[in-house]
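>>> Sequence isn't available, so here's the structure alone:
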């Protein structure tokens, strides 16, 4: 298949996942609308089957797609889908008609959906064995197993897990052994007797045929009779073959029998395996190229813009320290932790959400405020000019820093602090 085929399949999977998310929120939406919707076994069974179908498509896309970044995105979605399938399996066990039985019967659901039982068969993701990370872990485990097998003197060949115990080694009593021997002897005698009877029958038949040939009359009549019998047998054979062929075609049409396998099917399977191997090689090459390009870009970014980015980040933190110390609530104390520096972004998001909630109220009062603003426009302009004239620049107070190890108002002597952020203030004492 082409790259576009798996791309389209990926798009279909994402659309189906969005539909599944909406279906999963049906109980919540029904409760908000005042409707009664209690999820049960049927609801979770439908979700489970649909997620399994999506999982198979995603796993195939991840296995066959070549683009490394797309494969990474698909892998994240695939892991989330697997987790959701396991959660649904636990919920099915909870709602199972057989309490706490891990075998969940989905026959009725599959019959209603007109699906084959193969739909709910679980298949292990192939990246568990083919992935680079898993491959290294498997190789390490295999080396450890080989090492310990060699230490204990055990063979390294894989065991076929078959029971190689000889059944005749089971202990028998004398009576049981004698009964088995008698049974075998009687069977051999019966076989010899049957062969003798068959020999007598064959000899009698040959003698009767010989006698019939001697008593034959007109040879032409016998030839016609023989030809008639041959034609009758041949017609019966031909009609039987035609009937069996019609029956097989009808069974295939009705879906009661699997389609015939042509000679080219084996070639198709081999071709698919070769195609998968070629795609795996293309995936490895693409991953290597992507990793090299990513490494080169990171080195270029660190070399060209690393110093500027570092300076901007340091300047941002220094400015935050200045604002923190200028706040009268803190009393010119140096911040002990930088949690507030990172929490302010969360506060900004909360404020934005609060403002969006108030937009409706502000929209209602907008007309009244605009009318009032028109009457006070001139006065406001004059006040604005006076305010700009009266504004004075803020003076940055000199910090009571006596040494690079401590602050008089903040950190004690020997108390650790982020001094790399205050490099430009080292000249002040």
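Everything's here; your move. Predicted model, so just to flag it, every value in this text is computed and none were measured.

>>> Could you use CA atoms for every contact and neighbour count after this?
Will do.

>>> what residues are up against the residue most central in space within the chain?
Nearest to the mean C-alpha position of the chain, by Cα atoms, centre = their mean, lies residue 78 at 3.2 Å. Shown in contact with residue 78 (Cα atoms under 8 Å, 6 or more residues apart in numbering): 55, 58-59.

>>> Which stretches in this protein count as strands?
All strands of the chain, identified by DSSP state E, fall at 401-403, 406-407.

>>> follow-up on the earlier one: can you lay out the contacts of residue 78 as TSV showing distance to residue 147?
As requested, the contacts of residue 78 are exported to TSV (distance: Cα to Cα, whole Å):
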residue	distance to residue 147
55	37
58	38
59	34
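
>>> who wins for most neighbours among those residues?
The most neighbours of any of these, using other Cα atoms under 10 Å, belong to residue 58, which has 27 neighbours.

>>> residues contacting that one?
Listed by Cα under 8 Å, 6+ apart, the contact set of residue 58 reads 10, 13, 74, 78.

>>> Put this next to the first one:
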């Protein structure tokens, strides 16, 4: 029976498409070593064989190989953007299986960053302090996050300041969940340099005047006064978020409160038609009994996509506690970006280079977004993120120790700094 690549360092696992690349297979333990005096066969299958050079009749691609000091180097041409399966045979028996993914240049140059940009601390209706939420995010494998408390911006600053002066890999950004006066729609300001909620007080008259002007502009488009005010208010808020340099997110459109959908389907339609937001929460933080809402959001998104809409998306937990056993860590966004700066992440999300992941415990992961990115994301979830997440756990654990006053954790954080970058450097390493 074929075994996975546990016990081996396999690099690179992500390679340039339509190029020849050397794959290194290095055992980590003595019992994993290959024998130098035995001839092995490496048999490589492209998952999608209907490509330019190869066809099914020419499969598989067999190499006779010998190990050197217990390790292998396999030179292979990886055609197209797809997964490739490498079987290692000893005689007629498959003894190991390894997986590689080849990418076209535009995507190969980017790195996958996991994040959650909608969650709460005890400063609104969550359970833990902002610093605890941030550290917990790293423990579950996130590369970036923001505390987005209801009507409060300062908790996200508190999360940043708790680790000020520390050189950590987790990117902690500012944010808030926005609740305008007389508007039920929930919005997230991710990364904005100032608070939108505070403007409802400090710029009250400006807000009322400008929203009224927007309402007049869209009167012929939205005949219902109720929805017209909500839409105008949202348009104003999303404009302010962009002025602040943030990403404006339209939250959980099919969340059901006690009386029905929090946002009417009619208003959601107007929001998708006008698209004043920067990103849609296509996957939101719903518990087992509420998953129908995510299903509706996904199908609505697909329907809009079929109509030609280009809709940037995110997946979030909307978690109100890190240790409740629900929501936290269940959902996240993968952003494919050249870097993990705020500007890079926002640009990539707006550029449709993100997917939303639903990883409810006990169920298979579901990924939503463009087909190309979804295929790649499934490979990452299966082949790359497990080790990435282990490395993140180390830093998150040290961050939690640090906020308890353990000064030794500061030195340990310096020691684990850069682990995920180093991991990606060899995962994407190219050796021709």
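Structure's in. What do you need? Every value quoted in this text rests on a predicted model; they were computed, and no experiment measured them.

>>> Work out the TM-score between the chains.
Overlay of the two chains. TM-score (TM-score structural alignment, normalised by the length of structure 1): 0.18; 121 aligned residues with a Cα RMSD of 6.6 Å.

>>> quick revisit: any idea how far the residue nearest to the centre of structure 1 is from residue 60 of structure 1?
10 Å (Cα to Cα, to the nearest Å).

>>> Could you check how far residue 157 of structure 2 is from residue 131 of structure 2?
According to Cα to Cα, residue 157 of structure 2 stands 10 Å off from residue 131 of structure 2.

>>> repeat for residue 348 of structure 2
According to Cα to Cα, residue 348 of structure 2 stands 27 Å off from residue 131 of structure 2.

>>> Going by how many neighbours each has, rank the two and give me the top one.
A count of neighbours by other Cα under 10 Å puts residue 131 above the other of residue 348 of structure 2 and residue 131, at 25 against 20.

>>> Buried ones in the helix or strand hosting that one, by neighbour count?
For residue 131 of structure 2, the host element (DSSP states H and E) is helix 130-139. By neighbour count with 16 or more other Cα atoms under 10 Å, helix 130-139 of structure 2 contains the buried residues 130-139.

>>> okay, the contacts of residue 58 of structure 1 in JSON lines with distance to residue 193 of structure 1 next?
Output for the contacts of residue 58 of structure 1, formatted as JSON lines (distance: Cα to Cα, whole Å):
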{"residue": "10", "distance to residue 193 of structure 1": "72"}
{"residue": "13", "distance to residue 193 of structure 1": "71"}
{"residue": "74", "distance to residue 193 of structure 1": "73"}
{"residue": "78", "distance to residue 193 of structure 1": "70"}
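
>>> all helices of the stretch 1-150 of structure 1, in order?
3-24, 26-32, 41-64, 68-94, 107-113, 127-130, 132-151 (DSSP state H, counting those that start in this stretch).

>>> hey, which of those is tucked in deepest?
helix 41-64 (a mean of 19; mean count of other Cα atoms under 10 Å).

>>> Now do that one and helix 68-94, the angle between them.
Going by axes from the mean of the first three to the mean of the last three Cα atoms, to 10 degrees, helix 41-64 of structure 1 is angled at 160 degrees with respect to helix 68-94.

>>> who touches residue 88 of structure 2 in this structure?
Contacts of residue 88 of structure 2 by Cα under 8 Å, 6+ apart are 40-43, 94-97.

>>> buried set for the longest strand along structure 2?
Ranked by residue count, the top strand of structure 2 under DSSP E comes out as strand 93-103. For strand 93-103 of structure 2, burial by neighbour count (16+ other Cα under 10 Å) applies to 94, 96-103.

>>> and those, which two are the farthest apart?
94 and 103 (26.7 Å; Cα to Cα).

>>> if I look at residue 335 of structure 2, how far off is residue 422 of structure 2?
Distance, residue 335 of structure 2 to residue 422 of structure 2, using Cα to Cα: 19 Å.

>>> between the two, who's got more neighbours?
Between residue 335 of structure 2 and residue 422, counting by other Cα under 10 Å, residue 335 is the more crowded of the two (28 against 10).

>>> Confirm that one sits in a strand?
Yes: the assignment for residue 335 of structure 2 (DSSP: H, G, I helix; E, B strand; the rest coil) places it in a strand.

>>> what's the neighbour count on the closest residue in space to it that isn't next to it in sequence?
Spatial nearest neighbour of residue 335 of structure 2, chain neighbours left out: residue 354 (4.4 Å); criterion: Cα to Cα, 6 or more residues apart in numbering. Taking other Cα under 10 Å as the criterion, the count of residues near residue 354 of structure 2 is 29.
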